[in-house]
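In: coordinates only, sequence not included:
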């Protein structure tokens, strides 16, 4: 550990050393204090978003482009609200009507966006690595809103903030050390799972992953998680149960025999939830397949389900990320 690396008790260094990155492409490789810094920065926006007056002028005069090459109403809306509540001008790029559909290359699109002198870009793309490619071609900060099977960093951050808020509500300090988190579903294709694994293991949580054999990545143990194929075993003593969406297009052929069989083996029911800790938190990034990976009475379980809280924390996390990534361009003291 060098002098620039604080212990967790010291939280993080001052100024830009707390988060020295221009972009947020993924959570892999981030230091614990860098993640904690973003979580702490989001707290002020959680409070603001619960007030009648939700708008500030922190990013007044800045232009943010949300370029979503892959559809996601929930994530796009969350980023749009985040930017507007910070006072920025937010432009949503309609990719379906763009030159990309006419054969323009991704690099050409990046060059075009760069010529518009945006102050930050939020990119979502169906191909892993596409967001990093764009980030290398533009002059402003780039925030990854999901790229292929790679990462979805703000989802990992908002889930961590949701967990911390829940633990604090129980009277705990909100530390992640000693927490057992079970993530169940399509681990193989899930960028949400990947970002959560990077985030939670970095913060010290014990992460279990559970999936049918065909949906479990090879050598997943290298990500410092414990793999399970038996959901009941993976649930025993878990403090947090995070279910992943099983995509309809993957419900036949080599992955699973049928939705009915999947629910029988991997669906979160009230009976299964009883195997976890007595007040285990239930999470799902949405949209949900009710009655397949999660039953409605579990998804709507008062005091235990944090699914709507995840949506709320998402706006706050995205506000924090947009604020932090634009501090250098705004000349914020300590961020030059």
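Out: Cool, got the structure. From a predicted model like this one, the values you see are computed outputs, not experimental measurements.

In: C-alpha from now on. contacts and neighbour counts both.
Out: Fine.

In: got a list of what the spatially most central residue of the chain touches?
Out: Nearest residue to the geometric centre of the chain (C-alpha atoms, centre = their mean): residue 155, 1.1 Å. Counting by C-alpha atoms under 8 Å, 6 or more residues apart in numbering, residue 155 makes contact with 192, 195, 196, 285, 314.

In: can you give me the end-to-end span of stretch 285-299?
Out: Counting by C-alpha to C-alpha, to the nearest Å, you get 11 Å between the two ends of stretch 285-299.

In: flag every buried residue along it.
Out: 285, 288, 289, 291, 292, 293, 294, 295, 296, 298, 299 (16 or more other C-alpha atoms under 10 Å).

In: this is the other structure I want to compare:
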């Protein structure tokens, strides 16, 4: 994959496909823009005119509620026209290729495609074939990347914990199948997190994760010890095609966050989760919206972060 595909010659975002390889200054620019837009939409009037006249197409080849609706809201709050394409009912189910779909929709004068696809690299494929002036925003491709989720996680951590260089972050759960974990690790490493931990049974740890800058733990107590932030990952049952775990109950027993296990974290540690939550699996039910949890705030921040990415890519100025 071409690492420079998503950056223009003058260093601006052309597409957003992955956080891997992005410069710290660019990540900070996106987070700063999200903070600015978050503040600008706190009043009763939440609509800004930054993308008036632009067209954004949500092209989801995988089902999604939270991600698709936050992208839709983000575009609408910037005053863009938004089309949600139900791909399962489109021509792709009749044999039309991905490239045919892209070119057909480009002919409708779309400015940006927000794409989610089950195949790793699909967003890069679209970006490589997109017409000049048409932007591609990756909303999750296979196990590869989910850059806006990574950005909203970074935004949440920075807003509530400050300097990444002082922070130990534990990512717990299905690391193997998680594009969120990969995006989080790339972003945390780029912004200089003190320590990045991945915590899971051996069957859910991918090969090469340590080369990305993460320390591997197979004990939840050890992985949580002294952590400032814990990011719980959804156990992705739809992606688990082999015998990765004996049972969901056993996973919760060994790796689920419970009230008793909070004692391993720092007293002011925060709890995050990209959603949707499997209650009683990744987390004890009442902790999900408890005093340490920022799970609902993450949803709100996700709108501002996605607004920021859209505004920066399409060249709008606040």
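Out: Received it, and whenever you're ready, just let me know what you need. Remember, predicted model here, so these are calculated numbers, not experimental data.

In: show me the two of the buried residues of stretch 285-299 of structure 1 that sit farthest apart.
Out: Based on C-alpha to C-alpha, the longest span within the buried residues of stretch 285-299 of structure 1 runs between 285 and 291 and measures 15.7 Å.

In: residue in structure 1 matching residue 15 of structure 2?
Out: Under the alignment (TM-score structural alignment), residue 15 of structure 2 maps onto residue 23 of structure 1.

In: its match is in contact with residue 139, isn't it?
Out: No. In this structure residue 23 of structure 1 lies outside contact range of residue 139 using C-alpha atoms under 8 Å: 10.5 Å.

In: who's more crowded, these two?
Out: In terms of neighbours (other C-alpha atoms under 10 Å), residue 23 is the more surrounded of residue 23 of structure 1 and residue 139; the figures are 22 against 18.

In: which residues of structure 1 fall in strands?
Out: Secondary structure of structure 1 by DSSP state E: the strands cover 63-68, 89-93, 120-125, 142-147, 180-184, 206-210, 226-228, 240-243, 281-283.

In: from residue 233 of structure 2, how far off is residue 306 of structure 2?
Out: Counting by C-alpha to C-alpha, the gap from residue 306 of structure 2 to residue 233 of structure 2 is 20 Å.

In: neighbours of the equivalent of residue 202 of structure 2 over in structure 1, how many?
Out: In structure 1, the residue paired with residue 202 of structure 2 is residue 213, using TM-score structural alignment. Other residues lying near residue 213 of structure 1 total 14 when counted by other C-alpha under 10 Å.

In: which residue packs closest to residue 213 of structure 1, ignoring adjacent ones?
Out: Of all residues not flanking residue 213 of structure 1 in the chain, residue 229 sits nearest, at 6.6 Å (C-alpha to C-alpha, 6 or more residues apart in numbering).

In: pull the number of nearby residues for that neighbour.
Out: Applying other C-alpha under 10 Å, we find 17 residues neighbouring residue 229 of structure 1.

In: trace it over to structure 2, please.
Out: The equivalent of residue 229 of structure 1 in structure 2 is residue 218 (alignment by TM-score structural alignment).

In: quick one, what contacts that match?
Out: 199, 200, 201, 202.

In: next, count neighbours for residue 171 of structure 2.
Out: Residue 171 of structure 2: 27 neighbours (other C-alpha under 10 Å).

In: counterpart of it over in structure 1?
Out: Checking with TM-score structural alignment, residue 171 of structure 2 has residue 183 as its match.

In: isn't that match right next to residue 241, touching?
Out: Yes. The pair formed by residue 183 of structure 1 and residue 241 meets the contact definition of C-alpha under 8 Å, at 6.1 Å.

In: end-to-end on stretch 135-151 of structure 1?
Out: End-to-end span of stretch 135-151 of structure 1 (C-alpha to C-alpha): 15 Å.

In: can you check stretch 251-266 of structure 1 too?
Out: Length of stretch 251-266 of structure 1, first residue to last, C-alpha to C-alpha: 13 Å.

In: residue ranges of the helices in structure 2, please?
Out: Secondary structure of structure 2, counting by DSSP state H: helices at 24-40, 66-77, 98-106, 122-129, 147-161, 179-190, 220-224, 248-255, 295-313.

In: export those to JSON lines and tack on distance to residue 56 of structure 2?
Out: Converted to JSON lines, those look like this (distance: least, C-alpha to C-alpha, whole Å):
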{"stretch": "helix 24-40", "distance to residue 56 of structure 2": "18"}
{"stretch": "helix 66-77", "distance to residue 56 of structure 2": "7"}
{"stretch": "helix 98-106", "distance to residue 56 of structure 2": "11"}
{"stretch": "helix 122-129", "distance to residue 56 of structure 2": "15"}
{"stretch": "helix 147-161", "distance to residue 56 of structure 2": "16"}
{"stretch": "helix 179-190", "distance to residue 56 of structure 2": "23"}
{"stretch": "helix 220-224", "distance to residue 56 of structure 2": "41"}
{"stretch": "helix 248-255", "distance to residue 56 of structure 2": "39"}
{"stretch": "helix 295-313", "distance to residue 56 of structure 2": "9"}
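
In: between those, which one is nearest to residue 137 of structure 2?
Out: helix 122-129 (7.4 Å).

In: got the buried residues for the closest one?
Out: 122, 123, 124, 126, 127.

In: now which residue in structure 1 aligns to the fourth one?
Out: Matched across to structure 1, residue 126 of structure 2 falls on residue 134, judged by TM-score structural alignment.

In: tell me the residue in structure 2 aligned with residue 86 of structure 1.
Out: Residue 86 of structure 1 maps onto residue 78 in structure 2, by TM-score structural alignment.

In: do you know how far its match is from residue 230 of structure 2?
Out: For residue 78 of structure 2, the distance to residue 230 of structure 2 - C-alpha to C-alpha - is 32 Å.

In: what of residue 261 of structure 2?
Out: Counting by C-alpha to C-alpha, the gap from residue 261 of structure 2 to residue 230 of structure 2 is 12 Å.
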